[in-house]
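K.L.:
After the sequence you'll find the predicted model.
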Amino acid sequence: MNFPFEKFIKTLPASIADNYKPVVWIYSKTDVRVAFSYIITHLKRTYITYQYTSLESTDVDRLKLDQLLYTTFLGSSHLYSIMCVGDKGSHELLQERLNKYSGPHCIVIYSTDPLNLSDAMTDNIQYIEIPEFIDFNGCVDLLPVICSNKEHQKNAHYIATQLFKRSKKWPLETICALAYYAPLFDINSPSAVAMANYFAQLYGFQHSLFLLSQQFFSGKIPLFLSLWKEHSQIYPEQFWISFWSDQIWRAFFYLNYLKQGQHTQAKKIAFRLPFSFIERDWRLWDHIALQKLHTQLYQLDSKAKQGATYMALETLLLDGLLSIV
């Protein structure tokens, strides 16, 4: 049975301390590592009875995992957080070793793969699914987690109020970005409303860029063209050439690193790529097609200085999509 994310966030750290289970498994369909890092930071700040160690799933093999789980120093408990993003092998190992784990440590897992939770596992595993989008009430509950300073919480709340006037729900990662801006914001400034609206416009467009890239790499031509028509005129052609060059370049090296078995390097280069590409859509592409597309973008960059049009860029992207259909 899932533990509601809203209740989990609202009652941290009591949601772990009072409903103690040695394993907290946090799952999200999309990559929300920033949100997870804030949850862990909040736990470290408010739940100080534990020592803390952060790990990547690629650093933990069967032997090391067993050593971590069952070794204590003078009987003291430890808080371990393990990040498991797009790593099915480690996901299966963690599920196998933790499904009957009873302590003495607290293990917090973040995984992009769901947990097959049987009735026998519910006694020791607290399973939380993080939503991709949250509403205003969820945002208010999240603010103490991402902002430890009370004044910063007030600033973030003010920005969020303007943000949710534009849309009833926002991506969780956008809400986490409030933590970056809150220390710089002054709700008593004459320009406070303008700055809050600027944030809403900026991150609203960033989310649109994410969706645009997602539809492109998924090969969904009608959806991509619809979004492209809506957003292509917002920024100049030079911006779009730079944006797509970066996306294609990262996708090219992501594929190469995966084929070479360099999963750590693949994770690093995957930053800013849509999660759907990292998880599954990379299989639609080959590195030769991506290399060709990046070369064409480089050539278009030169032509743009001589008066190339959006239609040239649109045609280039469409040709790239048709190559995988």
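P.N.:
Looks like it arrived, so ask away.
K.L.:
going forward, measure contacts and count neighbours with C-alpha atoms only.
P.N.:
Noted.
K.L.:
A251 touches Q291, doesn't it?
P.N.:
No - between A251 and Q291 no contact is recorded; they are 9.6 Å apart, counting by Cα atoms under 8 Å.
K.L.:
Tell me which of those two has more neighbours.
P.N.:
Set A251 next to Q291 and count neighbours by other Cα atoms under 10 Å: A251 wins out with 28 against 16.
K.L.:
would that one count as being in a strand?
P.N.:
No - counting by DSSP: H, G, I helix; E, B strand; the rest coil, A251 is located in no strand; its state is helix.
K.L.:
do you know how far it is from S28?
P.N.:
Separation of A251 from S28 (Cα to Cα, to the nearest Å): 22 Å.
K.L.:
ditto for I248
P.N.:
25 Å.
K.L.:
the more surrounded of those two?
P.N.:
Legend: neighbour count by other Cα under 10 Å for I248 and S28, higher for I248 (23 against 19).
K.L.:
Could you look up the SS state of the closest residue to V60 other than its chain neighbours?
P.N.:
Once flanking residues are discounted, V60 sits nearest to S90: 7.9 Å by Cα to Cα, 6 or more residues apart in numbering. Under three-state DSSP, the three-state class of S90 is helix.
K.L.:
Enumerate every residue touching S90.
P.N.:
57-58, 60-61, 84 (Cα atoms under 8 Å, 6 or more residues apart in numbering).
K.L.:
Adding secondary structure, distance to F239 and neighbour count, write those residues out as a markdown table.
P.N.:
Below are the contacts of S90 laid out as a markdown table (DSSP: H, G, I helix; E, B strand; the rest coil; distance: Cα to Cα, whole Å; neighbours: other Cα atoms under 10 Å):
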| residue | secondary structure | distance to F239 | neighbour count |
| --- | --- | --- | --- |
| S57 | helix | 36 | 24 |
| T58 | helix | 36 | 15 |
| V60 | coil | 41 | 16 |
| D61 | coil | 43 | 12 |
| C84 | strand | 33 | 22 |
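K.L.:
now, which of these sits nearest A182?
P.N.:
Nearest to A182 out of those is C84 (Cα to Cα; 29.5 Å).
K.L.:
Alongside the first one, take a look at this:
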Amino acid sequence: MNLKQLIEAPEKYIKNSFMIGFAGTSYPLLFLKKIRDYIQLQCGLKMLYIDMQDAELAQIRAQLEMSFLGHQNIYWLGDLSTLSLKNYMQWMTYLSNYKGPHSILFFTTKEFSDKNMKLISLPEQIDYIFFKDLLSLWSPEDRERLRYTAELIFKKVGVLSLDHVMQMVEYAQVLGSARSSFLNDWLTSIIKPESSLFNLSGALFAGDKRSFLKQWRQLQKDYEFPFWMSYFSEQFFRAYYYISCKKNNNHIEARKIGFRLPFSFLQKDWKKWEQSIFQDAHQRIVDIDFNLKNGGSEIMLEQVFLLFYT
């Protein structure tokens, strides 16, 4: 099950599923609130919230297992990964065996796989194509304005976190004719520059020489050389093991190691490469670090990039 399926048919999944978990590397507060509001509106069910920090399992089992005149509610348990390990395991065991009558939603940053639960993986970053699948979250009269503004923003930043998308929507609904000047003057102050780094490595891992070199010239001086060494070292390391996990159908571990890798690479570009190229690139970073301490040149880093577009 994925996010697009839930948005397209919330009643189908909520009313026929007792357990849906959202999983991600961090808790997207604004986005999950929007999802909850949308589900409640579309399904016409009451949504109740349980404070998991103060809740004892034994105290609320009766609430979750009892229904007044057969009425179904939706319970939101929040971020279960904030619980102690003992409490987390107790809750996951209980939820795995829960048979209704209500629907329960929760979020976690911890990895799990359970055939009795539907799991929706939330991406760390999304692009414009993914955003278009989210448009149904808003009213029909808002969608065209959001689509137009989103297209402009994504052209500038490439990818956004889910909560940045929620911020973007708030601005899009009030900008009006000032949209273009606002985006030119203020966008980079609102959206963290990390998205530019995702675009940079995304272009490199796509083998797009022209796009990569253009972005590299723009960003190169924004960070000190040690940052770039650390950044690309981590990117190559994660990419190597991500490909390994994907080839072995180890999707849970792939999602773990894929954190901070560019969205396009996670979706499709990983298929373009053999693992060995990232192993080679990572080793060259190690060699450059050694050589720099012995009189080497920083220009050697750009020779590493040649692996991906020659």
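P.N.:
Right, received. Where do you want to start? Note that the coordinates shown come from a computational prediction; the quantities given were computed from them, not determined experimentally.
K.L.:
And the TM-score between these chains?
P.N.:
Superposed pair, TM-score by TM-score structural alignment, normalised by the length of the second structure: 0.58. Supporting alignment: 204 aligned residues with a Cα RMSD of 3.0 Å.
K.L.:
Tell me which two of the contacts of S90 of the first structure sit farthest apart.
P.N.:
Most distant of these, by Cα to Cα, are D61 and C84, 12.6 Å apart.
K.L.:
Quick check: which helices or strands does the lengthiest helix in the second structure pack against?
P.N.:
Of all segments of type helix in the second structure, defined using DSSP state H, the longest is helix 225-247. When contacts are defined as 3 or more Cα pairs under 8 Å, 6 or more residues apart in numbering; DSSP states H and E, helix 225-247 of the second structure packs onto helix 251-257, helix 275-292.
K.L.:
And the strands in the second structure?
P.N.:
In the second structure, the strands defined using DSSP state E lie at 19-23, 47-49, 74-79, 103-108, 118-121.
K.L.:
out of the ones you listed, which comes closest to L219 of the second structure?
P.N.:
The minimum distance between L219 of the second structure and these falls on strand 118-121, with 30.8 Å, by Cα to Cα.
K.L.:
The closest one vs the first structure - mean distance after superposition?
P.N.:
Here the mean offset of strand 118-121 of the second structure against the first structure after fitting is 0.9 Å, by mean Cα distance after the TM-score superposition for the first structure.
K.L.:
So which bits of the top helix by length along the first structure are buried?
P.N.:
In the first structure, taking DSSP H as the definition, the longest helix is helix 192-217. Buried positions in helix 192-217 of the first structure, judged by neighbour count with 16 or more other Cα atoms under 10 Å: 192, 195-197, 199-200, 203-204, 209, 212-217.
K.L.:
Show me what that helix is packed up against.
P.N.:
Counting by 3+ Cα pairs under 8 Å, 6+ apart, helix 192-217 of the first structure packs on helix 150-166, helix 221-231, helix 275-279.
K.L.:
now the angle between helix 150-166 and that helix, please.
P.N.:
60 degrees (axes from the mean of the first three to the mean of the last three Cα atoms, to 10 degrees).
K.L.:
the inter-axis angle of helix 192-217 of the first structure versus helix 221-231?
P.N.:
150 degrees.
K.L.:
List the buried residues of the longest helix of the second structure.
P.N.:
Buried residues in helix 225-247 of the second structure (16+ other Cα under 10 Å): 229, 232-233, 235-246.
K.L.:
what do we get in the first structure for S181 of the second structure?
P.N.:
Per TM-score structural alignment, the equivalent position to S181 of the second structure in the first structure is A194.
K.L.:
State the distance from Q201 of the first structure to L163 of the first structure.
P.N.:
Relative to L163 of the first structure, and taking Cα to Cα, Q201 of the first structure is found at 9 Å.
K.L.:
got it, and H78 of the first structure?
P.N.:
The gap separating H78 of the first structure from L163 of the first structure is 39 Å, by Cα to Cα.
K.L.:
With V145 of the first structure instead?
P.N.:
Counting by Cα to Cα - V145 of the first structure and L163 of the first structure are separated by 19 Å.
K.L.:
C139 of the first structure now?
P.N.:
11 Å.
K.L.:
Kindly report the same for K7 of the first structure.
P.N.:
Going from K7 of the first structure to L163 of the first structure by Cα to Cα gives 23 Å.
K.L.:
So the two - more neighbours on which side?
P.N.:
L163 (23 against 13).
K.L.:
Excluding chain neighbours, give the residue nearest to the more buried one in space.
P.N.:
Counting by Cα to Cα, 6+ apart, L163 of the first structure lies nearest to A200, which is 5.1 Å off, once chain neighbours are set aside.
K.L.:
OK, contacts around K169 of the first structure?
P.N.:
133-136.
K.L.:
Which position in the second structure pairs with it?
P.N.:
Under TM-score structural alignment, K169 of the first structure pairs with V159 in the second structure.
K.L.:
now the closest residue in space to that match that isn't next to it in sequence: how far from R61 of the second structure?
P.N.:
Distances taken as Cα to Cα, 6+ apart place D127 nearest to V159 of the second structure, at 4.6 Å, with adjacent residues excluded. Using Cα to Cα, D127 of the second structure is found at 40 Å from R61 of the second structure.
K.L.:
now swap in Y148 of the second structure and tell me
P.N.:
Counting by Cα to Cα, the gap from Y148 of the second structure to R61 of the second structure is 47 Å.
K.L.:
swap in S139 of the second structure?
P.N.:
S139 of the second structure is 36 Å from R61 of the second structure, by Cα to Cα.
K.L.:
who's more crowded, these two?
P.N.:
Taking other Cα under 10 Å, S139 of the second structure and R61 do not tie; R61 has more neighbours (12 against 9).
K.L.:
Aligned to that one, what sits in the first structure?
P.N.:
So, by TM-score structural alignment, R61 of the second structure is matched to D66.
K.L.:
dump the residue contacts of E124 of the second structure.
P.N.:
Per Cα under 8 Å, 6+ apart, neighbours of E124 of the second structure: 24-26, 161-162, 259-260.
K.L.:
picking that back up, could I get the helices and strands packed on helix 225-247 of the second structure as TSV with mean neighbour count?
P.N.:
Putting these into TSV (neighbours: other Cα atoms under 10 Å) gives the following:
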stretch	mean neighbour count
helix 251-257	17
helix 275-292	16
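K.L.:
Now for the residue lying closest to Y310 of the first structure once chain neighbours are set aside, how many residues are close by?
P.N.:
The shortest distance from Y310 of the first structure to any non-neighbouring residue, by Cα to Cα, 6+ apart, is to E237 (6.4 Å). Counted with other Cα under 10 Å, the neighbours of E237 of the first structure add up to 18.
K.L.:
what do we get in the second structure for E237 of the first structure?
P.N.:
So, by TM-score structural alignment, E237 of the first structure is left unmatched.
K.L.:
D186 of the first structure versus E237 of the first structure, what's the distance?
P.N.:
35 Å.
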